[in-house]
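> Sequence and predicted model, in that order:
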Amino acid sequence: MKLSVKKTSELSVEEFLEIAKARVKVFVVEQNCPYQEIDDQDDDALHMILRVDGQLAAYTRIIEHEDHIHMSFGRVLVVEEFRKHHLGRQIVSATIDEIKQDFPGRDIKIAGQNYLRSFYESFGFKAVSDVYLEDEIPHIDLELKVME
């Protein structure tokens, strides 16, 4: 298993295409949710890439939250053939550690799918909103205070 962190500008064309294909497959095709998957936030993001035997297995994208105070991450995915191996837990834990290291003192605020609420709460996140629909999928805003 190999974990790497790269800015968008550091990704090769092949790496970005591999990530884009995985994200579209999971978030657009599997979830039957047509939306603009590749967006302007990709311009200046950090990409957490977990590979198993050289193959993309899990991924997250780290961005500055829209309030410019918090950090955020999203596009959390585990490629279908690697599910049930707890890689979701590994990639989220590594993502939180990366944010704490690169952006010390900045709390983390995310919009998670509501069915994953207890998963994110297991990392210390607390709900800070009611459930709402985003692209017809129930979401909830969660925050992790890193300096408490």
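That came in fine, so what should we check first? Numbers count the residues shown, from 1 in each chain.
> CA atoms for contacts and neighbours, from now on please.
OK.
> Tell me, how many residues neighbour residue 62?
Summarising burial for residue 62: neighbours were counted as other CA atoms under 10 Å, giving 24.
> Which secondary structure state does it sit in?
The local conformation at residue 62, judged by DSSP: H, G, I helix; E, B strand; the rest coil, is strand.
> Identify the residues contacting it.
With contact set as CA atoms under 8 Å, 6 or more residues apart in numbering, residue 62 has these partners: 45, 46, 47, 48, 71, 72, 73, 74, 95, 99.
> which residues does the nearest residue to it once chain neighbours are set aside contact?
In space, residue 62 comes closest to residue 73 once its chain neighbours are excluded; the distance is 4.3 Å by CA to CA, 6 or more residues apart in numbering. Residue 73 makes contacts with 60, 61, 62, 63, 95, 108, 109, 110, as judged by CA under 8 Å, 6+ apart.
> Distance check, the third one against residue 34.
Separation of residue 62 from residue 34 (CA to CA, to the nearest Å): 22 Å.
> How about the second one?
Counting by CA to CA, the gap from residue 61 to residue 34 is 19 Å.
> more crowded one of these two?
A side-by-side neighbour count of residue 61 and residue 34, using other CA under 10 Å, places residue 61 first with 22 against 12.
> Does that one touch residue 71 like I think?
No - the pair residue 61 / residue 71 is not scored as a contact, 10.9 Å apart, by CA atoms under 8 Å.
> Of the contacts of residue 62, which is the nearest to residue 131?
Sorting the contacts of residue 62 by distance to residue 131 puts residue 74 at the head of the list, at 17.0 Å, by CA to CA.
> let's bring in a second model and compare:
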Amino acid sequence: MKIEVVDFSALSLDMLYEILRLRMSVFIVEQQSIYEDIDGLDKDAKHILVTDGGALLGYCRLRRDQTQKVAKIERVVIAEKGRGRGLGQQIMHDAIQFCEQNWSGTPIKLSAQTYLTKFYQSFGFIIEGAPYDDGGILHIDMRKQINK
């Protein structure tokens, strides 16, 4: 198994296709959420890829939002064949570590599906605000302060 953080420009066309296919198959088809996944933010993001034998098993997107002065962990997704193997924990560990090493002192924010709040709380995220509908699925904002 291989885990790497890459810039958008380093993604091959095949890997970009696999990322978009995975996000669509889980977020839009499996979860039946109609929303605009291709939002124009991928080009300025870092991308964490979990692959095994070239197959994409897990993914997330990392961005630094200068307007809000936060780092963002987004689009955390595990392929069906990768579930139950601790890949979600590994991606989150690596995402937080990347933020701490590269954006020191910047709080990390994410928009969690509400059923996953305990998962994200296990990494030190706290709930901010009230649940809201995002593409037909209840989400809640969460934040983690990281040290300088």
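Cool, the structure landed. Computed from a predicted model, the values in this text were never measured in an experiment.
> What's the ChimeraX syntax to select whichever of the contacts of residue 62 of structure 1 are buried?
Here the buried members of those are turned into a ChimeraX selection, burial being counted by 16 or more other CA atoms under 10 Å:
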select :45,46,47,48,71,72,73,74,95,99
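> circling back: is my assumption valid that the residue nearest to residue 62 of structure 1 occupies a position in a strand?
Yes - with three-state DSSP as the criterion, residue 73 of structure 1 is located in a strand.
> Which residue of structure 2 sits opposite it in the alignment?
Taking TM-score structural alignment as the alignment basis, one finds that residue 73 of structure 1 is matched in structure 2 by residue 73.
> Relative to residue 14 of structure 2, how far out is its match?
When CA to CA is the yardstick, residue 73 of structure 2 and residue 14 of structure 2 sit 23 Å from each other.
> The top helix by length along structure 1: how far from the chain's middle?
Across structure 1, the longest stretch assigned as helix under DSSP state H is helix 87-102. In this view, helix 87-102 of structure 1 has its centroid 9 Å away from the chain centroid, taken as CA atoms, centre = their mean, to the nearest Å.
> if we can go back for a sec, which one of the contacts of residue 62 of structure 1 sits closest to residue 4 of structure 1?
Nearest to residue 4 of structure 1 among these is residue 48, at 5.9 Å by CA to CA.
> For the closest one, list the residues it contacts.
When contacts are counted by CA under 8 Å, 6+ apart, residue 48 of structure 1 is found next to 3, 4, 5, 6, 59, 60, 61, 62, 91, 95.
> Same question for residue 45 of structure 1.
Residue 45 of structure 1 is in contact with 7, 8, 61, 62, 63, counting by CA under 8 Å, 6+ apart.
> now do residue 60 of structure 2
For residue 60 of structure 2, the contacting residues are 47, 48, 49, 73, 74, 75, 76, 77, 91, 95, taking CA under 8 Å, 6+ apart as the criterion.
> And it, how far from residue 96 of structure 2?
Residue 60 of structure 2 sits 11 Å away from residue 96 of structure 2, going by CA to CA.
> what are the ranges of the strands in structure 1?
Assignment of strands within structure 1 using DSSP state E yields the ranges 2-7, 46-52, 55-64, 71-78, 108-113, 126-127, 132-134, 137-144.
> mean per-residue distance, the second one to structure 2?
When you say that, I think you mean strand 46-52 of structure 1. Once the two structures are superposed, the average separation between strand 46-52 of structure 1 and the matching residues of structure 2 is 0.7 Å (mean CA distance after the TM-score superposition for structure 1).
> what angle do that strand and strand 2-7 make?
For the pair strand 46-52 of structure 1 and strand 2-7, the angle between their directions (axes from the mean of the first three to the mean of the last three CA atoms, to 10 degrees) equals 160 degrees.
> just the last one next, same as before
Angle between the axes of strand 137-144 of structure 1 and strand 2-7 is 90 degrees (criterion: the same axes, to 10 degrees).
> helices and strands around strand 137-144 of structure 1, which ones?
When contacts are defined as 3 or more CA pairs under 8 Å, 6 or more residues apart in numbering; DSSP states H and E, strand 137-144 of structure 1 sits against strand 108-113, strand 126-127, strand 132-134.
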